[in-house]
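A.B. asks: Just need the structure, nothing else, for what follows:
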Amino acid sequence: MQYPVNEIFQTIQGEGHFTGVAAIFLRLQGCPVGCSWCDTKHTWEVDPANQVAPQQVINVAQDQPHWAYWSTTALVDLLTGPQYQAKHIVITGGEPCLYDLTPLTQLFAERDVQCQIETSGCYPVLCDARTWVTVSPKLGMKGGLDIAAQALERANEIKHPVAKQSHIEQLDQLLAQTNNTPAVALQPISQQKRATQLCIDTCIERNWRLSVQLHKYLSID
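C.D. replies: Sure thing, here's the model as predicted:
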């Protein structure tokens, strides 16, 4: 299996259930969802003109639309090798669930490495059963995609971006569509003060978790 990789870097997970955990981020290229507030728009297009050599996507200094194909075994060998210390892999994008992540996550699990997928929920999640799936549902985006029922059923965690009360109501409607009972984290969009207070109040009321994008407050990747 070959995956189009935009970048690989090691840092601290700043969002959701694993906030504060040392993590290696594996960012895949390609996303048709079209979120207006997206901070990785450079990952949207898999343009053949931007294909580079595999080593050129490791520890990239700034956002680039370039990408490189990496095989399953090459990725696992690299990320479990001496170059990296973290034992938590975050597969993100772009939209990682454009691709079948089963062989990749299975191999990581066999090497006792925890995998987490961060997805919009617009595509079925294909991965190993031991993988933690974070669905950050993107509703009403430019791409016009619906949330996949399978993604909601597979989610271990719903990390919902919030700017106003209607976003809470949209989440309630989504949760009503599934028999799954994932953990829920509310994430204020762009650290807006009003959105943050709305998330705090709702998390207290419902015993949910607040996700504050710790990495942005700390000014780290």
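
A.B. asks: CA atoms for contacts and neighbours, from now on please.
C.D. replies: Will do.

A.B. asks: mind listing what's buried in the longest strand seen in the chain?
C.D. replies: Longest strand in the chain, counting residues (DSSP state E): strand 2-12. Residues of strand 2-12 classed as buried by neighbour count (16 or more other Cα atoms under 10 Å): 3-10, 12.

A.B. asks: for stretch 140-157, same thing?
C.D. replies: 145-147, 151-157.

A.B. asks: Equivalent analysis for stretch 197-213, please.
C.D. replies: Using 16+ other Cα under 10 Å as the test for burial, stretch 197-213 gives 198-200, 202-203, 208-213.

A.B. asks: that older thread, can you name every helix or strand that the longest strand of the chain contacts?
C.D. replies: strand 22-28, strand 68-71 (3 or more Cα pairs under 8 Å, 6 or more residues apart in numbering; DSSP states H and E).

A.B. asks: host element of Cys203?
C.D. replies: helix 193-206 (DSSP states H and E).

A.B. asks: so how far is that helix off the chain centroid?
C.D. replies: Relative to its chain's centre, helix 193-206 lies at 22 Å (Cα atoms, centre = their mean, to the nearest Å).

A.B. asks: Alongside the first, I'd like the structure of this one:
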Amino acid sequence: MMYPINEIFETIQGEGMFTGVPAIFVRLQGCPVGCPWCDTQHTWDMKPELKVSAEQLASKTGPTAEWAELSANVILQLFRERKFTARHVVITGGEPAMYDLRPLAEVLEQAGYRLQIETSGTFALQVSAQMWVTVSPKLDMPGGYLVRPDCMKRADEIKYPVAMQKHIDALDLLLQQCPPRSDAVISLQPISQRPRATELAIQTCIERNWRLSVQLHKYLHIE
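C.D. replies: Just a heads-up that it's a prediction; the model follows:
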């Protein structure tokens, strides 16, 4: 199994349940969902002319649209070559659920890593039983994809971006139509750190005993 990889880097997880945890991010290329506020739009398309080698990918600095096809074993080798010390791996994108992640999970979990996927919930999940699933539901996006009930049911965490009350209302409807497990964590994440959105998220989290996700990495100005 070969995976289209946009970048691999080590940092601090800035969102959701694992906020503050050292993490290796594996960012996959490709996403048709089309969120207008997406801060990784360079990962949407897999243009053949932007395909590079594993060596070129390893030397990338900053967010660019170049990508490389890597196997699970090569990904693990890159972790070791770059002397990453984090044991938590975040598989993100793009939309990582477009791909069968079970071969990657098998290699990395056998090597002692804990895995987390961040997904929009619009593609069927092909993940290991141990993988932490963070579903960030994307509703009424330009791509026209629907959030899948099976993704909501598998989610360990629902992490939802909000800016206005209508987003809270949309989440409420989704939770009614596609109920998650009773032990799933629900996190609200203010879009773009807007003060009004942050205030709304804080108040709603207090009222409902939900969790606030503030995108710590953006406040710290790290990747």
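
A.B. asks: ok so Val133 of structure 2 is a strand residue?
C.D. replies: Yes - counting by DSSP: H, G, I helix; E, B strand; the rest coil, Val133 of structure 2 falls inside a strand.

A.B. asks: that older thread, would you format the buried residues of strand 2-12 of structure 1 as a markdown table with distance to Asp100 of structure 1 included?
C.D. replies: A markdown table is the format used below for the buried residues of strand 2-12 of structure 1 (distance: Cα to Cα, whole Å):
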| residue | distance to Asp100 of structure 1 |
| --- | --- |
| Tyr3 | 9 |
| Pro4 | 12 |
| Val5 | 14 |
| Asn6 | 17 |
| Glu7 | 18 |
| Ile8 | 19 |
| Phe9 | 22 |
| Gln10 | 23 |
| Ile12 | 26 |
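
A.B. asks: re the thing from before, just curious, which of the buried residues of stretch 197-213 of structure 1 is nearest to Glu169 of structure 1?
C.D. replies: Nearest to Glu169 of structure 1 among those: Thr202, at 11.2 Å, using Cα to Cα.

A.B. asks: sorry, back to before: and the helix holding Cys203 of structure 1, which stretch of structure 2?
C.D. replies: Aligning helix 193-206 of structure 1 against structure 2 (TM-score structural alignment) gives residues 195-208.

A.B. asks: Identify the residues contacting Gln193 of structure 2.
C.D. replies: Residues near Gln193 of structure 2 by Cα atoms under 8 Å, 6 or more residues apart in numbering: 214-215.

A.B. asks: which residue is nearest the middle of structure 1?
C.D. replies: For structure 1, the residue nearest the mean C-alpha position is Glu118 (2.2 Å; Cα atoms, centre = their mean).

A.B. asks: Three-state assignment for that residue, please.
C.D. replies: The three-state label given to Glu118 of structure 1 by three-state DSSP is strand.

A.B. asks: Identify the residue of structure 2 aligned to it.
C.D. replies: Looks like Glu118 of structure 1 aligns to Glu118 there (TM-score structural alignment).

A.B. asks: Do I have it right that that match meets Ser136?
C.D. replies: Yes - at 7.0 Å, Glu118 of structure 2 counts as touching Ser136 under the criterion of Cα atoms under 8 Å.

A.B. asks: Could you count how many residues lie near Leu75 of structure 1?
C.D. replies: Residues near Leu75 of structure 1, counting by other Cα atoms under 10 Å, number 20.

A.B. asks: on contacts alone, who are the packing partners of the host helix or strand of it?
C.D. replies: Following DSSP H and E, one finds Leu75 of structure 1 within helix 72-79. Judged by 3+ Cα pairs under 8 Å, 6+ apart, the packing partners of helix 72-79 of structure 1 are helix 102-110.
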